[in-house]
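Trainee: Give me the fold of what follows.
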Amino acid sequence: MGSMGSMISEGGADMSRKSALALFGGVFDPVHQGHVDIAFSALAHPGIEKVLWIPCPVIPHHKSPPRAPAEARLEMTRIVCKDVPGFVVEDIEFQRNGPAFTVDTVKSLSDLYPDTLLLWIVGADNASSISQWKSAEELWNHAIPVIAPRPGSLPKSSLQDSEKHYLCREDFPYISEDRWKLFREWTLPAVSQDVSSSQIRHLLANPEESKNPTLSKGLGVPDPVLQYLLQGGWYQQSGSSEGST
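Mentor: Sure thing, here's the model as predicted:
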């Protein structure tokens, strides 16, 4: 289901004592090959025991609701993770009443995995905003953000760093220097699939713009997921294609 790509860089002295768990949250509306490639690149690292896919029923700050129902998006992640050792679907955000904030999810998982380093995968297009996420200080003292670059994304220059990186030190004044080293050293390779959920939604709603909208190769959607979402019909009707990637 996609190549593993190169390995994640590892940093921090405590990594010799702690295993790591990659947390892959998202709306997944729908799941696409870019998501799969990111998850495989994380799983390729020997220090990571597994990748937890954490579909979100509704993200509070999104302007428009997801096109597919929450249970359908949960099922898409189950289809992708089926028979893949190390891929696990975690429906913790479906068990919560009210909005699903990342900080609450991470705190709950921190209690479940007390001796594990939690890595929260962040798309490069969201990297500049994570220091403003709800309860950011508490969140990033519980988890390490791991940036997943996408084709065409560029890192930013930090005022205090000569190197370019997707995160700036001055945005995280509450993080210790040792922890900041982990922020810098845990990174993902760029995936080759230049695909987004919004692009897929648009092509499914406007099949005349796609050469072959029924083939996963043309859309960048794993075939079992494509068959499931075509049967559901959530994306074939015209509507807003804005939202999650």
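Trainee: For the rest of this, base every contact and every neighbour count on C-alpha atoms.
Mentor: Fine.
Trainee: What's the separation between the residue positioned nearest the centre of the chain and W53?
Mentor: The chain has F24 as the residue nearest its centroid, 4.2 Å off, counting by C-alpha atoms, centre = their mean. As judged by C-alpha to C-alpha, to the nearest Å, F24 and W53 stand 5 Å apart.
Trainee: what do you get for A143?
Mentor: The gap separating A143 from W53 is 15 Å, by C-alpha to C-alpha.
Trainee: list the helices and strands the helix or strand harbouring W53 packs on?
Mentor: With secondary structure defined by DSSP states H and E, W53 is part of strand 48-55. Secondary-structure packing of strand 48-55 (3 or more C-alpha pairs under 8 Å, 6 or more residues apart in numbering; DSSP states H and E): strand 19-26, helix 33-43, helix 70-81, strand 87-89.
Trainee: Of those, which stretch is the most buried?
Mentor: Highest mean neighbour count among the helices and strands packed on strand 48-55 (mean count of other C-alpha atoms under 10 Å): helix 33-43, with a mean of 24.
Trainee: those strands in the protein, which residues are they?
Mentor: 19-26, 48-55, 87-89, 116-123, 143-148, 156-157, 164-165 (DSSP state E).
Trainee: L139 is nearest to which of the helices and strands packed on strand 48-55?
Mentor: Closest to L139 of the helices and strands packed on strand 48-55 is strand 19-26 (C-alpha to C-alpha; 13.0 Å).
Trainee: That closest one versus strand 143-148: what angle between them?
Mentor: Strand 19-26 and strand 143-148 meet at an angle of 60 degrees, taking axes from the mean of the first three to the mean of the last three C-alpha atoms, to 10 degrees as the criterion.
Trainee: Let's see this one next, to set against the first:
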Amino acid sequence: MNIGLLGGTFNPIHNAHLRIAEAARDRLGLDKILFIPAATPPHKELDGEISFKHRCSMVALAIADNPHFAVSDIEQQRGGRSYTVDTLFELKNLYPDDQLYFIIGSDSFLDIASWYKVVEIFNLCNIVVIERPEALIADPISPLPVAIRSEFCYVHEELRLTHRSGFSVFFVPDTQLDISSSSLRSMIRENKSTRYLLPDSVAKYISEKRIYLK
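Mentor: All right, here's what the predicted structure looks like:
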């Protein structure tokens, strides 16, 4: 089975997250996408300290009508800082016979050389880069750590980097949905409509639980 992995704070999850997951699934023929809310992200403070339970519940509501999508609380169960490499090691053990595809934005890929134990990540799974207009990648090799650039080869006609491990970095065109969780939190605080930006079930949950109001 081919399994996509989409991590994030999902604070809150919105329609662009869902579209990114569907674009990756369609482009690469993935059987399932696991949405993995970060419990304690190492590089980001959670605005308003919205609990993991709330964020996980919103993800579950957002994906309820898609049989290819599922939510995983693996980072909460493990505890501690939510480093990508640790999550991938654990998922590799849980799905030893499956192909894993870790989905990130091009903004994250441009910064990937600074990630914790990034060299190990390239030996654990495939990476799917969703290209965004504000973070264009002119040279797919240049964001990689200098020490391992020679381990990759760019296949232009397939829009992917191949790695000597056998895994690849795939590049998927932007989904053209410019939505951010931070802007949505501001809109909610200002009592502005978020219709068509959030799944209705998530908007209802936020209203009922009265979160993001401060």
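Trainee: Kindly provide the TM-score of these chains.
Mentor: The TM-score (TM-score structural alignment, normalised by the length of structure 2) is 0.85; 203 aligned residues with a C-alpha RMSD of 2.2 Å.
Trainee: Redo the helices and strands packed on strand 48-55 of structure 1 as CSV? Include distance to H165 of structure 1.
Mentor: Formatted as CSV, those follow (distance: least, C-alpha to C-alpha, whole Å):
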stretch, distance to H165 of structure 1
strand 19-26, 20
helix 33-43, 18
helix 70-81, 30
strand 87-89, 28
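Trainee: which residues in structure 1 form helices?
Mentor: For structure 1, applying DSSP state H gives helices covering 33-43, 70-81, 102-112, 136-140, 177-185, 197-205, 216-219, 223-232.
Trainee: among those, which is nearest G123 of structure 1?
Mentor: Of those, nearest to G123 of structure 1 by C-alpha to C-alpha is helix 33-43, at 9.5 Å.
Trainee: Let me see the contact set for the counterpart of A70 of structure 2 in structure 1.
Mentor: In structure 1, the residue equivalent to A70 of structure 2 is V88, according to TM-score structural alignment. Residues near V88 of structure 1 by C-alpha atoms under 8 Å, 6 or more residues apart in numbering: 50-53, 81.
Trainee: Give me the spatial nearest neighbour of Q99 of structure 2, chain neighbours excluded.
Mentor: N2 (4.8 Å; C-alpha to C-alpha, 6 or more residues apart in numbering).
Trainee: now that neighbour: how far from A64 of structure 2?
Mentor: Separation of N2 of structure 2 from A64 of structure 2 (C-alpha to C-alpha): 20 Å.
Trainee: likewise I121 of structure 2?
Mentor: 30 Å.
Trainee: more neighbours, these two?
Mentor: More neighbours surround I121 than the other of I121 of structure 2 and A64, with 18 against 14 (other C-alpha atoms under 10 Å).
Trainee: Trace that one over to structure 1, please.
Mentor: Per TM-score structural alignment, I121 of structure 2 is aligned with L139.
Trainee: and the closest residue to its match other than its chain neighbours, how many residues sit next to it?
Mentor: Closest residue in space to L139 of structure 1, ignoring its immediate chain neighbours: V103 at 4.8 Å, by C-alpha to C-alpha, 6+ apart. A count of nearby residues for V103 of structure 1, using other C-alpha under 10 Å, gives 20.
Trainee: do you know which of the helices of structure 1 lies nearest I59 of structure 1?
Mentor: Using C-alpha to C-alpha, the helices of structure 1 put helix 102-112 closest to I59 of structure 1, at 9.5 Å.
Trainee: The closest one maps to which residues in structure 2?
Mentor: With TM-score structural alignment as the criterion, helix 102-112 of structure 1 aligns to 84-94.
Trainee: Measure how buried the equivalent of D178 of structure 2 over in structure 1 is and give me the count.
Mentor: By TM-score structural alignment, D178 of structure 2 lines up with D194 in structure 1. Neighbour count of D194 of structure 1, defined by other C-alpha under 10 Å: 13.
Trainee: can I assume D194 of structure 1 is in contact with P149?
Mentor: No: with contact defined as C-alpha atoms under 8 Å, D194 of structure 1 does not count as touching P149 (10.6 Å).
Trainee: equivalent range in structure 1 for stretch 32-41 of structure 2?
Mentor: Using TM-score structural alignment, stretch 32-41 of structure 2 pairs with 50-59 in structure 1.
Trainee: ok, and what's touching the matching stretch?
Mentor: 21-28, 39, 42-43, 65-66, 70-71, 73-74, 77, 86-94, 99-101.
Trainee: R150 of structure 1 against A190, yeah?
Mentor: Yes: R150 of structure 1 is within contact range of A190, at 5.4 Å (criterion: C-alpha under 8 Å).
Trainee: about what we covered before: and the alignment partner in structure 1 of the residue nearest to Q99 of structure 2, what does it touch?
Mentor: The equivalent of N2 of structure 2 in structure 1 is A20 (alignment by TM-score structural alignment). Residues in contact with A20 of structure 1 (C-alpha under 8 Å, 6+ apart) are 47-49, 116-119.
Trainee: how much space between A20 of structure 1 and H35 of structure 1?
Mentor: Taken as C-alpha to C-alpha, the span from A20 of structure 1 to H35 of structure 1 is 19 Å.
Trainee: mind checking how far the residue nearest to the centre of structure 1 is from P99 of structure 1?
Mentor: Taking C-alpha to C-alpha, one finds F24 of structure 1 at 18 Å from P99 of structure 1.
Trainee: same question, C168 of structure 1
Mentor: For C168 of structure 1, the distance to P99 of structure 1 - C-alpha to C-alpha - is 28 Å.
Trainee: between these two, which one's more packed in?
Mentor: Using other C-alpha under 10 Å as the criterion, C168 of structure 1 and P99 rank with C168 on top: 22 against 15.
Trainee: Surely that one is in contact with P155?
Mentor: No: taking contacts as C-alpha under 8 Å, C168 of structure 1 lies outside contact range of P155: 9.8 Å.
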